[in-house]
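Enquirer: Quick one: sequence plus predicted model below, questions after.
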Amino acid sequence: MKLTILGCYAATPRTITNPTSQVLEMNGHMFLIDAGEGTQVQLRRRKLKFQRINHIFISHLHGDHFYGLIGLVSTFMLLNRQADLHIYGPKGIKEVILLQLRLSNSFTGYKLFFHELTSKESEVVFEDDKVVVRTIPLDHRVYTNGYLFESKPGDRRLRIGAIEDLGIDRCYYQKIKNGGDITLEDGTVVKNSDITYDPDPTESYAFCSDTCYSEQIVPIIKDVKVLYHESTFLDSEEHYTEKTKHCTAKEAAKIATLANAGTLILGHYSTRYSDITLFKKEAETVFKGNILNGDDGAVFNL
């Protein structure tokens, strides 16, 4: 699981900071999460092979989270993209993108699918044999969802030495990987646990931006390996959170603690602050797990 943060600052882009956009690589997928202004420039700057992106997840329809989407959709057209592109986001995302394409007399040579979301309950929006993605309903000024990405358990791992010692034919390997026991020619039953190791641990990543403090999300993200949670303000500006529907670093840390998260990544900083290390220092007073400062261009091999 690899996370590349293209931008993680609030509100407007600046010459030194970018609005929200991330790339999550998990089990062969390259997911784009939010697409703030300048996303495709950041993708090129980070030398990411963004033609691999087949699924884009938009949290909400505030400009600093989706104004870069139409540019990327258009660039895919210019690059003669052929693969289908799926966009997940609030109801209205289809209208705004298709309107821009129509008024600019543009089109896509590839199939463009919109999955518009309206539910205020967590729901599965994407699933294949490797990954499942579900929404995390957030509390913001407009309809907003975070996203929980979870890898599915893989096959059991073969203990080749033990298997060869028993003379088990290779034709049974997939059955063993699937958890099956094996009966030898003499009738002896070999338990699967004696000839395999447990599968590699599953991975999970929760993206929560933008939202005010809400413990309602805790059951959805319980025991998540990595949590990205917005921390727009420091505690000294806590009085802004109610009006803006955002969080402080301490509140993000409290959610991470309640959810028993393995790692907390902070982001969506207000540009009023010049030193983002202060967010980590405040969060450390509450959350005792691993804390990382998100920043533009940061790459985390998780």
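Expert: Sure thing, it's come through.
Enquirer: CA atoms for contacts and neighbours, from now on please.
Expert: OK.
Enquirer: show me where the stretch 101-250 of the chain has helices.
Expert: Shown for the stretch 101-250 of the chain, the helices assigned by DSSP state H, counting those that start in this stretch span residues 160-165, 173-177, 192-195, 218-221, 241-244, 249-258.
Enquirer: could you dump those helices to TSV with mean neighbour count and distance to V125?
Expert: Listed next are the helices of the stretch 101-250 of the chain as TSV, based on neighbours: other C-alpha atoms under 10 Å; distance: least, C-alpha to C-alpha, whole Å:
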stretch	mean neighbour count	distance to V125
helix 160-165	12	38
helix 173-177	17	29
helix 192-195	17	34
helix 218-221	18	14
helix 241-244	13	28
helix 249-258	24	23
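Enquirer: One more to weigh against that first structure:
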Amino acid sequence: MKLTILGCYAATPRTITNPTSQVLEIKNRLFLIDCGEGTQVQLRKNKIKFSKINHIFISHLHGDHLYGLIGTVSTFSLLGRTTDLHIYGPKGIKELILLQLKLTESWTTYSLFFHELESKESEVIFEDKKVVVRTIPLKHRVYTNGYLFTEKPDERKLNVEAVQRYDIHVAYYQKIKNGGDITLDDGTVIENEKLTFDPIPPKSYAFCSDTVYNENILPIIENVDVLYHESTFLESEATLAQKTLHSTAKEAATIALKANAKQLVLGHYSTRYEGIESFKEEAETIFSNVLLADDGVSFEF
């Protein structure tokens, strides 16, 4: 599982920072999460192939998470894309994008599918053979969702030495990898655990931006492998965080601790601060495994 941060700063883009956008690579799939201004430039800088992105997830309709979307959609057409593109986001996102395409007479060369979200309860919005994506309802100034990406378990690994020892025919190998026991000709039942190895445990990634401190999300993200949680402010500006419905680094760390997350990634920093190291220092007073997102940084888990 690989996370590439294209942008992770709040509010407006600057010459040295970009608003929120990131790419999650999980089970050989690329998911674009949020699409702030400048996203397509950052995709190029980070050598991410546009053609591999078939699903875009938008958390909410604030500009620093959205204003790069129409440009990205249009560029896909200019590059001759023919593969379907699916966009997930709050109700209104379809109207917003189609109006821009209509007025600029820039209809796409590919099929564009919108999956508009309205539910305030967590729901599965994408699922295939390898990955499931569900919403994480957040609390912000407008309707907002985070997203939980979870790998489906792999099939069990065949213990070749064991199946040969029991002289099990190759025709039963798939049944064994699917978890089935095997009955020999003499009636002896060989338990699956004796014939296989455990697969690599499935990984999970939770994206939570933007939101005020909200413990209601804990049951959804419990035991998550990696949690990205917004940390717009330091605790010294906690009052401002409450007023604007954002979180502090300390609050993000508290959510990670209570969710029993394995790893916390901080981001969505206010540009009022000179550096970001203080966010990590504050979070580590609560939670030990803290990483700092920054533009162009990749993490492999």
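Expert: Okay, I see it. Please read all numbers here as calculations on a predicted model, not as lab measurements.
Enquirer: Next, the TM-score between them, please.
Expert: Once superposed, the chains reach a TM-score of 0.98 (TM-score structural alignment, normalised by the length of the second structure), with 301 aligned residues with a C-alpha RMSD of 0.8 Å.
Enquirer: related to what we said a few turns ago, so for L101 of the first structure, which of the helices of the stretch 101-250 of the first structure sits nearest?
Expert: helix 241-244 (31.7 Å; C-alpha to C-alpha).
Enquirer: Average offset of that closest one relative to the second structure?
Expert: Once superposed with the second structure, the aligned residues differ from helix 241-244 of the first structure by a mean of 1.3 Å; criterion: mean C-alpha distance after the TM-score superposition for the first structure.
Enquirer: related to what we said a few turns ago, need the helices of the stretch 101-250 of the first structure in TSV with distance to E284 of the first structure, can you?
Expert: Below are the helices of the stretch 101-250 of the first structure laid out as TSV (distance: least, C-alpha to C-alpha, whole Å):
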stretch	distance to E284 of the first structure
helix 160-165	45
helix 173-177	42
helix 192-195	41
helix 218-221	19
helix 241-244	20
helix 249-258	8
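Enquirer: Of all the ones you listed, which one is nearest Q51 of the first structure?
Expert: helix 218-221 (29.7 Å).
Enquirer: Now for S59 of the first structure: which residues touch it?
Expert: Residues in contact with S59 of the first structure, defined by C-alpha atoms under 8 Å, 6 or more residues apart in numbering, are I33, D34, H65, G89, P90, T144, N145, G146, Y147, S209, D210.
Enquirer: Next: L266 of the second structure.
Expert: Y228, H229, E230, S231, A249, A252, F279, K280, V290, L291, L292, A293.
Enquirer: now do 10 Å
Expert: With contact set as C-alpha atoms under 10 Å, 6 or more residues apart in numbering, L266 of the second structure has these partners: 8, 208, 227-232, 248-249, 252-253, 276, 279-280, 283, 290-294.
Enquirer: secondary structure element for it?
Expert: Here L266 of the second structure, judged by DSSP states H and E, is contained in strand 263-267.
Enquirer: compared with the first structure, how much does that strand deviate?
Expert: So strand 263-267 of the second structure averages 0.2 Å relative to the first structure (mean C-alpha distance after the TM-score superposition for the first structure).
Enquirer: so where is that strand in the first structure?
Expert: The counterpart of strand 263-267 of the second structure in the first structure, using TM-score structural alignment, spans residues 263-267.
Enquirer: how far away is the residue of the first structure most remote from its centre from H229 of the first structure?
Expert: In the first structure, D186 marks the outermost C-alpha relative to the chain mean, sitting 50.5 Å out by C-alpha atoms, centre = their mean. As judged by C-alpha to C-alpha, to the nearest Å, D186 of the first structure and H229 of the first structure stand 58 Å apart.
Enquirer: Good, wrapping up.
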